[in-house]
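>>> Predicted coordinates and the sequence they were generated for:
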Amino acid sequence: METTVRVEADGAGVTTAHVAGELDIESVPEFNEAVRNCLNAPECRQIRVNLARLTFCDSSGLAALVALNYECGQHGVGLVIEQPHARVMRVIELTGLRDTFRIEP
């Protein structure tokens, strides 16, 4: 399945990355590049990762989200996981990562 990462900046320091498809070992580099570009922007205050159209996430995808959470903390940037697909939310819960992220329905 094709993975897409579409990034939108609101001009007020909030960037949203819309991730669709699968976040796995093949697509993590594309995801990382997109969110790192956001994180390195001087005006970045918050990154929102919208997972409403993400239907699969393996351990490398989870690791990318955990790493992003850490890097955001190091840069003083907030991270919000938005609207995770039910399958992805289940994986987050089963792995004990629910409290690691700020998740908004």
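Structure's in. What do you need? Numbers count the residues shown, from 1 in each chain.

>>> Could you use CA atoms for every contact and neighbour count after this?
Fine.

>>> So Asn69 is in contact with Asp99, correct?
No. With contact defined as CA atoms under 8 Å, Asn69 does not reach Asp99; the gap is 11.7 Å.

>>> Just list the residues touching Leu97, thanks.
Contact analysis of Leu97 by CA atoms under 8 Å, 6 or more residues apart in numbering lists nothing.

>>> let's go with 10 Å and repeat that
Counting by CA atoms under 10 Å, 6 or more residues apart in numbering, Leu97 touches 62, 66, 89, 91.

>>> Is it possible to mark the buried ones in those residues?
Burial of those was assessed by neighbour count (16 or more other CA atoms under 10 Å); the buried members are 62, 89, 91.

>>> excluding its backbone neighbours, what's nearest the last one?
When you say that, I think you mean Val91. Among residues not flanking Val91 along the chain, Cys57 sits closest, at 7.7 Å (CA to CA, 6 or more residues apart in numbering).

>>> Please look at the one you found and Val88 and confirm they touch.
Yes. With contact defined as CA atoms under 10 Å, Cys57 and Val88 form a contacting pair (6.1 Å).

>>> list residues touching both of these two?
Residues within reach of Cys57 and of Val88 at once, by CA under 10 Å, 6+ apart, are 22-23, 51.

>>> here comes the other one, which I'd like you to weigh against the first:
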Amino acid sequence: MDVPAPQSVTVVTHHDVSVVTLAGDMDLDHVDALRAVLPQVCSGVGAPARVVIDLGRLTFCDSTGLNALLQARLMCVASGRTLALSRPGPQVARLLSITGADTLFEVAEPGELPPDGAQPSAPSP
């Protein structure tokens, strides 16, 4: 029996970029943690001008998770920030492609992520 990966959302700010790392599943049951951090990261006073959402540890994303990503994009645009997705896995890339959302997001190269915290060693619940 497969045990789902623990879901976590971690935010690391490094100079001019905030990296939001998602791990586990991003679906109806797990999207609230992401939604909780988006206002501060995407439109908070003093937040960096660039936001990268690292999807490399995301195991599953449904339409609810996609909607949260689209909301993040709108918040960033409204506050003059840029948003990029990084390391989408095959399932997430397919979801973005099927829905046409892939044309709305910039995809950041892994080298654009801060080396000291973009991928925490232990996910936080």
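Nice, I can see it. Remember, it's a predicted structure, so these values are computed and weren't measured experimentally.

>>> Assign the residue positioned nearest the centre of structure 2 to helix, strand or coil.
Among the residues of structure 2, Ile53 comes closest to the average C-alpha position under CA atoms, centre = their mean, at 2.9 Å. With DSSP: H, G, I helix; E, B strand; the rest coil as the basis, Ile53 of structure 2 sits in strand.

>>> returning to that earlier point: roughly how far does the corresponding residue of structure 2 for the residue nearest to Val91 of structure 1 sit from Pro48 of structure 2?
Correspondence of Cys57 of structure 1 to structure 2, assessed by TM-score structural alignment: Cys61. For Cys61 of structure 2, the distance to Pro48 of structure 2 equals 26 Å [CA to CA, to the nearest Å].

>>> Kindly report the same for Val92 of structure 2.
Counting by CA to CA, the gap from Val92 of structure 2 to Pro48 of structure 2 is 25 Å.

>>> now do Val19 of structure 2
Going from Val19 of structure 2 to Pro48 of structure 2 by CA to CA gives 10 Å.

>>> overlap in contacts of those two?
Common contacts of Val19 of structure 2 and Pro48 (CA under 10 Å, 6+ apart): 13, 41.

>>> The two: who's more crowded?
Val19 (28 against 19; other CA atoms under 10 Å).

>>> Could you confirm the more buried one falls within a strand?
Yes. Counting by three-state DSSP, Val19 of structure 2 is found in a strand.

>>> what does it align to in structure 1?
In structure 1, the residue paired with Val19 of structure 2 is Thr16, using TM-score structural alignment.

>>> so how many other residues sit close to Glu106 of structure 2?
By other CA under 10 Å, the residues close to Glu106 of structure 2 number 13.

>>> Over to Arg94 of structure 2?
Neighbour count for Arg94 of structure 2, taken as other CA under 10 Å: 13.

>>> and what of Gln40 of structure 2?
Neighbours of Gln40 of structure 2 under the rule other CA under 10 Å: 12.

>>> How about it, nearest residue that isn't a chain neighbour?
Distance criterion CA to CA, 6+ apart; nearest residue to Gln40 of structure 2, sequence neighbours excluded, is Ala47 at 7.2 Å.
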